[in-house]
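Engineer: Please work out how this folds:
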Amino acid sequence: MGALVFYSEFDDPTEWSDALKACLPELDVRVYPDVGNPDDVRYVLAWKPPAGFFAPFKNLQLVVNLGAGVDSLTGRDDLPEVPICRLSDPGMVALMRSYVTFAVIRYARDMPDFEAAKRRKEWHYIHPTPLDRIRVGVLGLGALGSAVARGLAEQGFDVRGWDLSPKVIEGVTTVSDPTQWAGFLGDLDILVNMMPLTAGTRGLINAEVFAALTPGTKFVNASRGDVVDEPALIAALQSGQVGAATLDVFIKEPLEPNHPFWQMENVYITPHLASITVPTSAAKDVAESIRRVNGGGAPLHQIYPKAGF
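Structural biologist: Model (predicted):
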């Protein structure tokens, strides 16, 4: 079967090794840089490996991106000519759904106002708005975005979804017609960004997008920081055009101490943890892709980094 090399600065290699061996007991799991004989290596499971990482592995058959987003691979000129796939992990999906649901409910139930009232020691009543009157737009309906939109609809929100290609999601009004873009943006109470980072989406959410929103619309970004024009978002938050924002991702991470977001009362910050890959569930995906490639087939969730998806 050959060996698999694991690389990540953020994940526990022991947890991954145990999970992979539970699915494929015969798999030889090696943790970078202790790769042994590189000619033994048939598979790589990695997140943001350094430049030149793949060069020693002449017998590579499969690369698995340790996550759902592929922007860490786009633009690289050292990728091997082998199938490359991403993970689609139920645990990761559940975490993303929970994060966005929390962020949306926090605004829908006026929690920032109650948090401020508590600091003032003030009993501050706000009559709740029925959830089906709160219009939530999900921008990007890929694997994670579709799950987020579906989860919000199940909570009872009026959910609208936008994607570049037509999508059908139960309980969600979906739009892909570019002529309806402005109408989609202008009819929301909360906008959630789930767009992947590609050459075409970098800076997509800019001053024009914020200007098209109804004044006071809330914004949630749980995708990638570079999809958003940060100076434009700061200006929109300062003017009140965007009423508040929940931000899990940023152009530069960690967020620098002098960044304006830290000083803004209407910005809720989390340190890029909306979703993580869960080894015990994701390892099943990796094992199945290995089996398929060994059988001469294509892996699960194959991606094409040069095309950006």
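Engineer: contacts, neighbours, all on C-alpha from now
Structural biologist: Fine.
Engineer: Does the nearest residue to D226 once chain neighbours are set aside belong to a helix, a strand or coil?
Structural biologist: Sequence neighbours aside, I251 is the residue nearest to D226 in space, at 4.9 Å (criterion: C-alpha to C-alpha, 6 or more residues apart in numbering). Here I251 is recorded as coil under DSSP: H, G, I helix; E, B strand; the rest coil.
Engineer: Quick one: residues contacting I251.
Structural biologist: Going by C-alpha atoms under 8 Å, 6 or more residues apart in numbering, I251 touches 224-226, 230.
Engineer: tell me the two of those that are most distant?
Structural biologist: Greatest spacing in the contacts of I251, by C-alpha to C-alpha: R224 and E230 (11.6 Å).
Engineer: higher neighbour count, those two?
Structural biologist: R224 (23 against 19; other C-alpha atoms under 10 Å).
Engineer: State the distance from the residue nearest to that one when sequence neighbours are not counted to A19.
Structural biologist: Leaving aside its chain neighbours, R224 sits nearest to V249 (5.5 Å; criterion: C-alpha to C-alpha, 6+ apart). As judged by C-alpha to C-alpha, to the nearest Å, V249 and A19 stand 28 Å apart.
Engineer: So between those two, which is more surrounded?
Structural biologist: Using other C-alpha under 10 Å, the more surrounded residue of V249 and A19 is V249, with 24 against 20.
Engineer: Thought R160 was touching R135, still the case?
Structural biologist: Yes: contact status for R135 versus R160: in contact at 7.4 Å, counting by C-alpha atoms under 8 Å.
Engineer: Looking at these two, which has the bigger crowd around it?
Structural biologist: The neighbour count for R135 versus R160, taken as other C-alpha under 10 Å, is higher for R160 (24 against 17).
Engineer: host element of the more buried one?
Structural biologist: strand 158-162 (DSSP states H and E).
Engineer: any residues touching that strand, and which ones?
Structural biologist: For strand 158-162, the external contacting residues (C-alpha under 8 Å, 6+ apart) are 131-141, 149, 152-153, 171-176, 184.
Engineer: What are the boundaries of the helices in this protein?
Structural biologist: Taking DSSP state H, the helices of the chain run over residues 13-23, 90-108, 111-120, 143-155, 181-186, 207-212, 230-239, 279-294.
Engineer: can you put those in a markdown table and add distance to Y7?
Structural biologist: Listed next are these as a markdown table, based on distance: least, C-alpha to C-alpha, whole Å:
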| stretch | distance to Y7 |
| --- | --- |
| helix 13-23 | 8 |
| helix 90-108 | 19 |
| helix 111-120 | 39 |
| helix 143-155 | 24 |
| helix 181-186 | 40 |
| helix 207-212 | 38 |
| helix 230-239 | 31 |
| helix 279-294 | 14 |
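Engineer: Could you look over those and pick the most buried one?
Structural biologist: Across these, the average number of neighbours (mean count of other C-alpha atoms under 10 Å) peaks for helix 143-155, which reaches a mean of 22.
Engineer: Now do it: which elements does it pack against?
Structural biologist: helix 90-108, strand 135-139, strand 158-162, strand 172-175 (3 or more C-alpha pairs under 8 Å, 6 or more residues apart in numbering; DSSP states H and E).
Engineer: Reformat those into a markdown table and put distance to E256 next to each item.
Structural biologist: As requested, these are arranged in a markdown table below (distance: least, C-alpha to C-alpha, whole Å):
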| stretch | distance to E256 |
| --- | --- |
| helix 90-108 | 23 |
| strand 135-139 | 27 |
| strand 158-162 | 32 |
| strand 172-175 | 36 |
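Engineer: One more, so I can put them side by side:
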Amino acid sequence: MTFLYKADPARGAVWAELLAQKMPELPFRIWPDIGDPHAVRFLAAWEPPRDLATQFPNLEILFSTGAGTDQFDFAAIPPALPVVRMVESGIVQGMVEYVTLAVLAQHRDWRTYQAQQRAGTWQAHRVQPASSRRVGVLGLGTLGRAVLERQRSFGFPCAGWSRSPQQLYGVDCHHGPEGLQALLARTDILICLLPLTDSTRGILCQRLFDQLPRGATLINVGRGGHLVQDDLLQALGTGRLGNAVLDVCDPEPLPPGHPFWTHPQVVLTPHIASMTQPETAVDAVVENLRRYRQGLPMVGLVDRTLGY
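Structural biologist: You can find the predicted model right below:
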């Protein structure tokens, strides 16, 4: 019974050390050193091999090494094989840090002061209270909830939107098509943390931007497929949106010469908002393996009918 890791080999080496300490009875291998393919029972991967069913006929669980599974081709994954996305504290903390940085930079006019510094301009602008800046989050999963809790601690009026009804202390929660319209109308800083599904692909488009207050800021830390790029460029050009912070794009990386590289109203980062931390990721996997062996539901088990 073997655990196989197929992702960044440097992180895999850390996984090997940690699993040897926490679950020494489970042999661990790093791709492409798969050993006996019939012995592979558990696979952790960012992108599993295309011939998954035939290469590992005895596979019992497929773990995603990331918080999402939209990079998986579910048509190539056996329907009965459990797929588990990564839910671990390192991913959550990293995302909270990144979004907080982006929100506060916008709230405190950081880019304005950077531009003034380059121009040699010493000019103070009024400091607005957090209570005057309304934050809205698309997606109320583990990451969305953690992000909202931190923003609420600064005093920002916070709201969230999800497909189904949710409740979160101190947050105005909305759901469904009518709820989305209500969320957008009261949001100055919009944060996308949705899973990428057929229903959310292209959701960040002109129709959505037109429902935001003029000059709003977009922060996309979901997936590049959520954004219609031409619509964003148009919204920035007309002033419908004031700024955008993009940690994800489609494709990644963007091709040379793409307008986002040099756009004065776009902050672009290379998909680094949050990364799986080996120490906490291994703890999450070990806990799920124990739950699996005890017949308990695993944390992060994907519902394929929903796509997350």
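Engineer: Report the TM-score for the pair.
Structural biologist: Remark: TM-score between the superposed chains equals 0.95 [TM-score structural alignment, normalised by the length of the second structure]; 308 aligned residues with a C-alpha RMSD of 1.6 Å.
Engineer: List only buried entries from the contacts of strand 158-162 of the first structure.
Structural biologist: Among the contacts of strand 158-162 of the first structure, those classed as buried by neighbour count (16 or more other C-alpha atoms under 10 Å) are 131, 134-141, 149, 152-153, 171-175, 184.
Engineer: what about the closest residue to A236 of the first structure other than its chain neighbours, how many residues close to it?
Structural biologist: Closest residue to A236 of the first structure apart from its sequence neighbours, by C-alpha to C-alpha, 6+ apart: V242 at 5.2 Å. Counted with other C-alpha under 10 Å, residues neighbouring V242 of the first structure total 25.
Engineer: Please list all residues in contact with the most centrally placed residue in the second structure.
Structural biologist: Among the residues of the second structure, the one closest to the centroid is G222, at 4.4 Å (C-alpha atoms, centre = their mean). Shown in contact with G222 of the second structure (C-alpha under 8 Å, 6+ apart): 192-196, 248.
Engineer: hmm, try it at 10 Å
Structural biologist: When contacts are counted by C-alpha atoms under 10 Å, 6 or more residues apart in numbering, G222 of the second structure touches 68, 138-139, 191-196, 246-249, 271, 273.
Engineer: same question, R240 of the second structure
Structural biologist: Contacts of R240 of the second structure by C-alpha under 10 Å, 6+ apart are 206, 209-217, 232, 234.
Engineer: Among those residues, which pair sits farthest apart?
Structural biologist: The span of the contacts of R240 of the second structure, defined through C-alpha to C-alpha, is set by P213 and Q234 at 15.5 Å.
Engineer: thinking again about what came up before, mind reading off the mean deviation between the strand holding R160 of the first structure and the second structure?
Structural biologist: By mean C-alpha distance after the TM-score superposition for the first structure, the fitted strand 158-162 of the first structure averages 0.9 Å away from its aligned residues in the second structure.
Engineer: Could I get the buried residue list for that strand?
Structural biologist: Neighbour-count burial for strand 158-162 of the first structure [16+ other C-alpha under 10 Å]: 158-162.
Engineer: Report the distance from stretch 3-13 of the second structure to the chain centre.
Structural biologist: Counting by C-alpha atoms, centre = their mean, to the nearest Å, stretch 3-13 of the second structure is centred 21 Å from the centre of its parent chain.
Engineer: got the contact list for that stretch?
Structural biologist: Contacts for stretch 3-13 of the second structure (C-alpha under 10 Å, 6+ apart): 15-16, 18-19, 26-35, 37, 39-49, 59, 61-65, 276-279.
Engineer: Go again with 7 Å.
Structural biologist: Stretch 3-13 of the second structure is contacted by residues 26-31, 34, 40-46, 278 when judged by C-alpha atoms under 7 Å, 6 or more residues apart in numbering.
Engineer: again, but for stretch 18-35 of the second structure
Structural biologist: 1-6, 9, 12, 16, 282.
Engineer: from these, which would you call buried?
Structural biologist: Among the contacts of stretch 18-35 of the second structure, those buried by neighbour count (16+ other C-alpha under 10 Å) are 1-6, 12, 16, 282.
Engineer: okay, these in JSON lines with distance to P259 of the second structure next?
Structural biologist: Converted to JSON lines, these look like this (distance: C-alpha to C-alpha, whole Å):
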{"residue": "M1", "distance to P259 of the second structure": "50"}
{"residue": "T2", "distance to P259 of the second structure": "47"}
{"residue": "F3", "distance to P259 of the second structure": "43"}
{"residue": "L4", "distance to P259 of the second structure": "40"}
{"residue": "Y5", "distance to P259 of the second structure": "37"}
{"residue": "K6", "distance to P259 of the second structure": "34"}
{"residue": "G12", "distance to P259 of the second structure": "36"}
{"residue": "A16", "distance to P259 of the second structure": "42"}
{"residue": "V282", "distance to P259 of the second structure": "39"}
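Engineer: tell me which of those is nearest to H107 of the second structure?
Structural biologist: V282 (36.2 Å).
Engineer: What separation is there between the aligned residue in the first structure for that closest one and A211 of the first structure?
Structural biologist: When the first structure is aligned by TM-score structural alignment, V282 of the second structure is paired with A283. To A211 of the first structure, A283 of the first structure is 43 Å away according to C-alpha to C-alpha.
Engineer: D229 of the first structure too?
Structural biologist: D229 of the first structure is 13 Å from A211 of the first structure, by C-alpha to C-alpha.
Engineer: With G225 of the first structure instead?
Structural biologist: Taken as C-alpha to C-alpha, the span from G225 of the first structure to A211 of the first structure is 19 Å.
Engineer: hang on, the earlier thing: which one among the contacts of I251 of the first structure gets closest to R76 of the first structure?
Structural biologist: For the contacts of I251 of the first structure, the nearest to R76 of the first structure is D226 (17.3 Å; C-alpha to C-alpha).
Engineer: In contact with the aligned partner of the closest one in the second structure, which residues?
Structural biologist: Counting by TM-score structural alignment, D226 of the first structure lines up with G225 in the second structure. Taking C-alpha under 7 Å, 6+ apart as the criterion, G225 of the second structure is in contact with 196, 201-202, 250.
Engineer: hang on, V138 of the first structure packs against D189?
Structural biologist: No: in this structure, V138 of the first structure is not within contact of D189 by C-alpha atoms under 7 Å, at 11.3 Å.
Engineer: quick one: which of the contacts of G225 of the second structure has the most company?
Structural biologist: Among those, the one with the most neighbours (other C-alpha under 10 Å) is L196, at 21 neighbours.
Engineer: To which residue of the first structure is it aligned?
Structural biologist: In the first structure, L196 of the second structure lands on L197 (TM-score structural alignment).
Engineer: Next one: its match relative to L204 of the first structure, how far apart?
Structural biologist: L197 of the first structure sits 9 Å away from L204 of the first structure, going by C-alpha to C-alpha.
Engineer: same check, this time on P305 of the first structure
Structural biologist: Counting by C-alpha to C-alpha, the gap from P305 of the first structure to L204 of the first structure is 19 Å.
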